[in-house]
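K.L.:
Predicted model, plus sequence, below.
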Amino acid sequence: MNIEKILQEELNLKSSQVINTIKMIDDGNTIPFIARYRKEMTGNLSDVVLREFYDRLNYLRNLKNRKEDVIRIIQEGGNLTDKIKSDVEKAKTLQEVEDIYLPFKPKKRTRATIAKEKGLEKLALSIMNYDINDINSEAKKYIDEEKDVKTEEDAIKGALDIIAEMISEDASLRKIIRRIALNDGVISCKGSTEEKSVYDMYYSYSEKVKTMAPHRILAINRGEKEKFLKVKLELNEDLIIDKIKNINIKNKSNQLSSYIEQAINDSYKRLIFPSIEREIRNHLTEKAQERAIKVFGENIKKLLLQPPVKGNVVMGFDPAYRTGCKIAVVDENSKLLDTTTIYPTKPQNDEEGSKKVLIELINKYNVNIIAIGNGTASRESEMFVANLIKEIDKDVKYIIVSEAGASIYSASSLATEEHPDINVSIRGAISIARRLQDPLAELVKIEPQHIGVGQYQHDINQKRLGSVLEGVVEDSVNAVGVDLNSASYSLLQRVSGISKSVAKNIVLYRDEVGEFKSRKELKKVKRLGPSAFVQCAGFLRIDHSENMLDNTGVHPESYDACKKLIKRLGYTLDDIKNKNIEDIDDKIKNLGIENLSLELNIGVLTLQDIINEIKKPGRDPRDESIKPVFRSDVLKIEDIKEGMILKGTVRNVVDFGAFVDIGIKNDGLVHKSQMSDRFVKDPMQIVSIGDIVDVKVIQIDLQKHKVSLSMKGI
């Protein structure tokens, strides 16, 4: 099994790309490091492709190991033939390998194994091979009272059980039936028409296996789990049984054929179909889960890379009813200034007293923005804040912020470390304020699966979801870079090459010694060795470093080349720092990037990255994203009319469309059919979380508080 060749063909890569990437992965390099600083080695593969490469490499290695194990086990049992060995070696999936191994796999006692214990295997093989003239006479030879074979019928029945199991374990046959199920099978759902539920549309529903959309699969699975739906796979039974007969019945006129036919019918209904049905349902679920995980990952990435709202004093407002709304004020650097609790919502409805408290805080700390969590009592709190803003002579705006995961963070050990003297209930408000100021720095404190920006995330394999999302977070953090002197250890541990313990050691060093003056000072941190330094250094930034390159994405290993480039272009480091390089593009064009690459002995891709970094030292890529929309007034669903054009913020993207915050209690839905005049298969090709979009109101359901929106023709 040539893993390198398979990866090359499947991912359409060159041999050198595959060989180099495998070596770098095996040498312990992280995906962000490989993607950013080894572009010449990979041929400029993105972190997304490298993650796919990594997953596929692991699968193929597991497949190779399983093949070797299966061949060894079958050989040890004395059953290995050249054909079996060849079939295993040719298998392309773990499922195919398991199909071949099935007849040799140790089993619990079955009807067939019991029949074999009674000595009926030879009779079964004789029937299958048409080696009997008179079945009753032959069966009589196997009567044995001690083995509970009392009659010819008992012997024949046991032999047919063995034949049924043999047929069900035929790997080539299972492959044929599986293909039929995938191409022509139908998933059918039934529900109680008397019981209303969110699964109404599936109460009498059927769809071909091959066309089922991932979100429908997950919805049906949940409906079945909650006992609203009964789900089954429907196949053309007659067609499949005829295929099994054509393979196993060699002489239709022979009396033995009728017995083999009995075994075939039993094999299909009792053994093959239930097994294939489980496989197909599992296959659909896995496919749907992988898609849901991908959607979740892309949404998380967009959320993490939302532009930070810098230079503002922010009031975090965590809405509630009975227990009161929790308030936290943080300064421009996210330092906590003050906290309180107010009761503007029911049952207290103390709007006047609450306004007085907030106005004092706004004036005392010069608050610019109020960030309101989007949970319980969010819209009532929004109306209260909007009315408050109208009454003060100050430019204050508000914005609705996702509070997903804030309560989990509040009760975490990390939150206790950060705010040991602050009540758990207040910590959520601090998180809400800070996630507006720097979404990435704050959201990394929460396990990504608890940030609700996906579809059916609780129905997904949590281990797989966690693994994929951890990769997304790691890629996002490293794409932005981290301020070495201000980052929390929860953010630092997401940096390439830095473990949780090393991240804590960095913070400890900072507390004991003071701010880092240079990247090379990292080498003094306990347990941060040479290899970890290579992996992490390029992703860490030092704003006021002795060397201004420490505040760029230029890796220390390229400092010499970078300095030579700057000198060759006629600049100094101060020119770069002060951005006195207006004619840099003209100079590079005149010299030629290929010539510079040869002259500096550095790859063209790496050289281009260095040029991009010195053009914008200290650049935060998130600053180039669309800024969030701030509001000073509130809309009610009763205020909007069909045909209205509104501006909104995309809050979530799923397979069937996007949810857009237009300023009312519930986000409106833009179904994918309303996103464009052309067919939209994947909404993520049209919008992303955080996008500011113009939408038209096309339908309002006041009873369900639902609004349907359209982006077409605007």
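P.N.:
Received it, and whenever you're ready, just let me know what you need. Numbering: from 1, shown residues only.
K.L.:
use CA for all of it now, contacts and neighbours both
P.N.:
OK.
K.L.:
Residue 557: neighbour count?
P.N.:
Applying other CA atoms under 10 Å, we find 12 residues neighbouring residue 557.
K.L.:
repeat for the one 5 residues further on
P.N.:
As a burial measure, the neighbour count of residue 562 was computed by other CA under 10 Å and equals 23.
K.L.:
check contacts around it.
P.N.:
With contacts defined as CA atoms under 8 Å, 6 or more residues apart in numbering, residue 562 is in contact with 554, 610.
K.L.:
Run the chain-centre distance for the helix or strand that it is a member of.
P.N.:
Using DSSP states H and E, residue 562 falls within helix 559-568. Mean C-alpha position of helix 559-568 versus that of the full chain (CA atoms, centre = their mean, to the nearest Å) differs by 40 Å.
K.L.:
buried ones in that helix?
P.N.:
For helix 559-568, burial by neighbour count (16 or more other CA atoms under 10 Å) applies to 561-562, 565-566, 568.
K.L.:
Can you redo those as CSV, where the extra columns are distance to residue 200?
P.N.:
As requested, these are exported to CSV (distance: CA to CA, whole Å):
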residue, distance to residue 200
561, 65
562, 63
565, 66
566, 67
568, 70
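K.L.:
Included below, for side-by-side comparison, is a second structure:
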Amino acid sequence: MKCLTHSLSQEFSIAEKYAKNILALFEEGATVPFIARYRKESTGGMLDVDLRRFHARWQYLVELEKRRSSILTTLEEHPHCPAKVLLKIKQATTKTELEDLFAPFKTTRKTKAMEAAEQGLTPLAAALWSGELLEQPKDISAWLALHNLTLDANEALEGALEIMTEALSQDAGLLQQARERLLSNGEVRSKLVRGKKEIGEKYRDYFEYHEAANKIPSHRLLALFRGKKESILRLNIDFQGSVNELFRLNLSHLVNLFESKKSEKSTGFCKLTVRQQGYLVRAWDKRIHSKLESDIFSILKEQAEEGAINVFANNLNDLLMSAPAGAHRVIGVDPGFRNGVKLAVVNEQGELIDHGVIYPFTSETQKDKAIARLESLIKKHNVAWLAIGNGTASRETEQLANQLIKQAGLSCRSVVVSEAGASVYSASDVAINEFPDLDVTIRGAISIARRFQDPLAELVKIDPQAIGVGQYQHDVKASQLANSLANVVEDCVNKVGVDVNLASASLLSYVAGLTKRMAQNIVDYRRQKGRIESREELLKVKGIGAKAFEQCAGFLRVLGGREILDRSGVHPESYSLVRSMAKMMNVQVQSLLNDTSAMSQLQGKFADFSGVDRYTYEDTLKELAKPGRDPRPEFRYAEFDQSVQSLSDLVEGMTLEGVVTNVAAFGAFVDIGVHQDGLVHISQLADRFVKDPRDLVRVGQVVKVQVLEVDEKRKRISLKATNL
């Protein structure tokens, strides 16, 4: 534990006491949101993103130690494991290094080198390696006769070479250095598989392609790996130079590759002879290159997957934290041509109060009926917004709605919103439980309306991978992606806070400390008992004990309850501190809320309150100044140009308003209302160098763009940002 603590404190540049505290909190079952928000004194104020990294690294090191222990236990029974190898295993800092060191001792199928060793040819390999013996048939025959071995000289030579090749290909130091050199100086190359040009057209940019292994971005790597998986592309790693240049490394330990008397005398020499370099080249061609190529592709794929997952996670975070429209009456509109336009009216709390289907695009008669029905719903329910899904027929439906609003003089407004994942939700168990008697299409319209009101509260019901803000999500490890996205959702939910009396079980399940079962129990408790009047009342809910309450209480809001502080982000464990503050100021507790003047007077008086750390004191002041403040931005929506409905309406030079739907390392995708997102390449985001597109744009952001080029055949739109 002490060694682990020291290692983590060094790696994260924090005091060892903080590393120890964080590990203790994790082992006690504390969640990242809780630690980041309410245990800053134990972490030195570490941010949630750093705590996530700390947790992941801790798990890696724990797994590393388990694997090290397992290997050492196995090698205890191995009679031929040198003490220096055991020492290296004990000092190894990565799983790759461990496996390299262990590889020669694994029980595997019998190789040609093993067969040669059983024939007694290891001393011959040692003599050839050291230069004591030359590769001359007469010399080898003499050596065989001297050692009473009745073998053909050529067969013996081939066996000795196999022993050398295997020994070199299993040398951990050689592999590590060559792997590092290939990563830093190698090139990834791709070629078209013969006969696959026609079916592989989408990969044509990679038919003859090469790029430095240490510079190729994750999205290109994943495209290459997909092309390889589909048998369209052939990939390899090239080293720019000769094999001798590749191995111009510190390989002095290889001088004693075999423990012969001759090699012992050569201990002082650090440079391989020309003959030994020749054996090394042979080993490279026969075994090492293919092994390292596989290793490096695994490393690159892991890095690419991590990059893709980070892009997805960042985009998901931006989407979930995008501005809510708020408590308005909304008609969720799921557009369609032949199957009609589905309508769902929800009230300010997102409860369904009416629904229906209209068919404005089948005939003029049906169009008149559809307009009348829509107008009736708007007036009957005093609707403020029409939230229109951006799928098939969305622009036509938006145009119809805007004409109605203008001609009838209605006070409501229309907006096009992303419907990604709505169909997934509509067929899910969550939707079925919520609306068992409704058609799936109406459930989709409800989801569109609710996500307009509050994206976070509604999108948590949908599998994050179905929301559509990532790239190549099907090419990365599903479990790793799911864990990363779940962490994002958890962090977003806890940053915003949750109204315990309105939240769905899906939303509650992401609150720190609550399981899905506990979340459902809270919903069931509300149905049976009615409103929850205080945070303390949560302890009456089945399954919520002292530990779960400690973790979740600060993130749950009770509006209009018995305890005024329950509406804030102040944790119940700090209520006594607030009461002491009120007593010092000679006011009631409720008078402190939103009183910036009182907060200014209390600023810097941390020492006047015993038993409270500085972090908790300052965070409490911030929360009292703006209790329950929503960290999300103010609501804003894009107004699409009504004259632009499809790709054919776009003209180069046209300036349009759109909304960012996806951000990648190479640029941002923007919905401009033509059913095909346009790309603002990173070079077109600004008139200056941009290292990371997320420095300027986020998912959900409204931007102005200029059309640079339209390729209708490939359905590609090139854009330039004009207001960043």
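P.N.:
Alright, I've got the coordinates. The structure presented is a predicted model; accordingly, all values stated were derived computationally and were not measured.
K.L.:
hang on, the earlier thing: buried residues in the helix or strand just after the helix holding residue 562 of structure 1, which are they?
P.N.:
Next along the chain after helix 559-568 of structure 1, taking DSSP H and E as the criterion, comes helix 573-577. Neighbour-count burial for helix 573-577 of structure 1, with 16+ other CA under 10 Å as criterion, is recorded at 573, 576-577.
K.L.:
got a list of contacts for helix 573-577 of structure 1?
P.N.:
Counting by CA under 8 Å, 6+ apart, 548, 563, 566, 581, 614-615, 617 sit against helix 573-577 of structure 1.
K.L.:
So which of the residues you listed are in helices?
P.N.:
Among the contacts of helix 573-577 of structure 1, the residues falling in helices (DSSP state H) are 563, 566, 614-615.
K.L.:
Could you tell me where the helix holding residue 562 of structure 1 falls in structure 2?
P.N.:
Mapped onto structure 2 using TM-score structural alignment, helix 559-568 of structure 1 spans residues 575-584.
K.L.:
average offset between the helix holding residue 562 of structure 1 and structure 2?
P.N.:
Aligned to structure 2 and superposed, helix 559-568 of structure 1 gives a mean residue distance of 1.3 Å (mean CA distance after the TM-score superposition for structure 1).
K.L.:
spatially speaking, which residue is in the middle of structure 2?
P.N.:
residue 309 (3.1 Å; CA atoms, centre = their mean).
K.L.:
what's the mean deviation for the helix or strand hosting residue 22 of structure 1 versus structure 2?
P.N.:
Per DSSP H and E: residue 22 of structure 1 is located in helix 15-26. Superposed on structure 2, helix 15-26 of structure 1 shows a mean distance of 1.3 Å to its aligned residues (mean CA distance after the TM-score superposition for structure 1).
K.L.:
quick one: buried residues of that helix?
P.N.:
So, applying 16+ other CA under 10 Å, buried residues of helix 15-26 of structure 1: 17-22, 24.
K.L.:
same question, stretch 213-230 of structure 1
P.N.:
213-215, 217-224, 228-230.
K.L.:
quick one on the thing from earlier: return the member of the buried residues of helix 559-568 of structure 1 nearest to residue 88 of structure 1.
P.N.:
Each of those was scored against residue 88 of structure 1 by CA to CA, and residue 561 proved nearest at 51.6 Å.
K.L.:
Leaving out sequence neighbours, find the closest residue to the closest one.
P.N.:
Sequence neighbours aside, residue 600 is the residue nearest to residue 561 of structure 1 in space, at 6.1 Å (criterion: CA to CA, 6 or more residues apart in numbering).
K.L.:
I'd guessed the one you found sits against residue 563; true?
P.N.:
No. If you go by CA atoms under 8 Å, residue 600 of structure 1 and residue 563 don't touch, sitting 10.1 Å apart.
K.L.:
in stretch 244-254 of structure 2, what's buried?
P.N.:
Taking 16+ other CA under 10 Å as the criterion, stretch 244-254 of structure 2 shows 246-247, 254 as buried.
K.L.:
Next: stretch 541-555 of structure 1.
P.N.:
Using 16+ other CA under 10 Å as the test for burial, stretch 541-555 of structure 1 gives 541-543, 548-555.
K.L.:
How about stretch 104-123 of structure 2?
P.N.:
104, 112-114, 116-117, 120-123.
K.L.:
Also stretch 59-66 of structure 2?
P.N.:
For stretch 59-66 of structure 2, by 16+ other CA under 10 Å, it's 61, 64-65.
K.L.:
Closest to residue 316 of structure 2 out of the residues you listed?
P.N.:
For the buried residues of stretch 59-66 of structure 2, the nearest to residue 316 of structure 2 is residue 61 (28.5 Å; CA to CA).
K.L.:
Please identify the helix or strand for the closest residue in space to that closest one that isn't next to it in sequence.
P.N.:
Once flanking residues are discounted, residue 61 of structure 2 sits nearest to residue 4: 7.6 Å by CA to CA, 6+ apart. Using DSSP H and E, residue 4 of structure 2 maps to helix 2-11.
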